[in-house]
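Engineer: Okay, here's the prediction I keep looking at, along with the sequence it came from:
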Amino acid sequence: PYGNELESWGGHPMAVGISVDVAKVSALKEYFDAAVARGQSAAGTRGENARELDIAAWLEPGDLTAELFDQIAQLSPFGEGNPEPVFGIRGVVMPAGAIAFGGDNFRFQMLLPNLSRLGVVAWHKPEGAPAAGTRVDFAVRLSWNNYNGRKYQQAELVDWRPAENVG
């Protein structure tokens, strides 16, 4: 609908370029902001309008081994033609001690069956962490994290939902 107001435009799935008269920049900004707000409202945060995730595989906490992390690393580099896999983990009891940082981010440690811990980080989650003791299903990206000379397993929380009972 706003295309008639642009002097020129073009792009591809990963980028766009436009030319607009300087006098129309404010109107374009208002139109763009309203379109983004409509899109966010339609997507919702949870419930029937929530986005669907493509889960590569459902894992058990015991599957989160160094060997699996090595295999995932061998699939990189990730990008448009090779998306990073998202894995599901069902029925995790949310541990106490989630730490908020940097606005709407949080991190916590997930206890694994071998009594080791997996660091989990969540970026830009305004809904915050699930309540401690809640059973949840996680959607995560798994990777090695190299920090301060140490290499350790890390999960990036993509999304979560209350746990579903799977027979």
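Structural biologist: Received the coordinates, thanks.
Engineer: drop to CA atoms for contacts and neighbour counts, all remaining ones
Structural biologist: Fine.
Engineer: so who does the closest residue to residue 122 other than its chain neighbours touch?
Structural biologist: Spatially, and ignoring its direct neighbours in sequence, residue 122 is nearest to residue 157 (4.8 Å; C-alpha to C-alpha, 6 or more residues apart in numbering). Residues in contact with residue 157 (C-alpha atoms under 8 Å, 6 or more residues apart in numbering) are 120, 121, 122, 123, 138, 139, 140, 141.
Engineer: Below is an additional structure, to be compared with the one above:
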Amino acid sequence: MLIHLPLISRAAFAGAALSMVGFAASAEALSSTFSFRVVEVTEDGQEQLAERGTVRPGEIIHYQLSHENTTTDAMAGIVIAAPVPQGVTLTLGGETTSVKAVFEVQAELDPEQEGLEWSTLPAMRMVADADGTLNEEPLPEAEIASVRWTFSEPLNAGETAFNTYRVRVD
């Protein structure tokens, strides 16, 4: 079965979000781009990123978000968030950042709280057993709905930050 990448990629791009805390300028002050490639492994075991229009179940998509500060001032409090689209599962360990940042995942972590919560890694969730007792267990990758990076330092004028993450096609 072949899956057309534009469908998965449009979903991810449409859901990518940006927030800035403590900065007076609008989000337009941060020029953002989004790209994706399919991870292919060569015969000698080396990874290469390929531009393709389709993927097969089990293949890995490498998403890259770049954000350039187009102002003349440093921007503090930047948070970059991106979804894990339906039809794919986050591949933990495939996330990177070019700037110092805290990486978090979003999922249902506590059945006693409504909605999704954010957690750093390793993420744990509470699960009720048959008698209703809550037990903590590692969060399965398949349960992760979104990812985000909270920049630890301001993004200087003219500087570009790169964030990547990978998903496996279900």
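Structural biologist: Received it, and whenever you're ready, just let me know what you need. Note that the coordinates shown come from a computational prediction; the quantities given were computed from them, not determined experimentally.
Engineer: Any idea what the TM-score is?
Structural biologist: Between these two chains, after superposing, the TM-score reads 0.24 (TM-score structural alignment, normalised by the length of structure 1); 73 aligned residues with a C-alpha RMSD of 5.4 Å.
Engineer: sorry, back to before: any quick PyMOL command for the buried ones out of the contacts of residue 157 of structure 1?
Structural biologist: Applying 16 or more other C-alpha atoms under 10 Å to the contacts of residue 157 of structure 1, the buried members can be selected in PyMOL as follows:
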select buried, resi 120+121+122+123+138+139+140+141
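Engineer: I'd like the contacts of residue 157 of structure 1 as a markdown table, with secondary structure and distance to residue 11 of structure 1 appended.
Structural biologist: Shown next, in a markdown table, are those (DSSP: H, G, I helix; E, B strand; the rest coil; distance: C-alpha to C-alpha, whole Å):
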| residue | secondary structure | distance to residue 11 of structure 1 |
| --- | --- | --- |
| 120 | strand | 36 |
| 121 | strand | 33 |
| 122 | strand | 31 |
| 123 | coil | 28 |
| 138 | strand | 35 |
| 139 | strand | 31 |
| 140 | strand | 31 |
| 141 | strand | 29 |
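Engineer: In the contacts of residue 157 of structure 1, find the pair that's most separated.
Structural biologist: Spatial extent of the contacts of residue 157 of structure 1 (C-alpha to C-alpha) is set by the pair 123 and 138 at 13.9 Å.
Engineer: returning to that earlier point: nearest to residue 41 of structure 1 among the contacts of residue 157 of structure 1?
Structural biologist: So of the contacts of residue 157 of structure 1, ranked by how close each gets to residue 41 of structure 1 (C-alpha to C-alpha), first place is residue 123, at 20.0 Å.
Engineer: Burial check on residue 54 of structure 2, number of neighbours?
Structural biologist: 14 (other C-alpha atoms under 10 Å).
Engineer: okay but it is in contact with residue 7, surely?
Structural biologist: No - with contact defined as C-alpha atoms under 8 Å, residue 54 of structure 2 does not count as touching residue 7 (9.8 Å).
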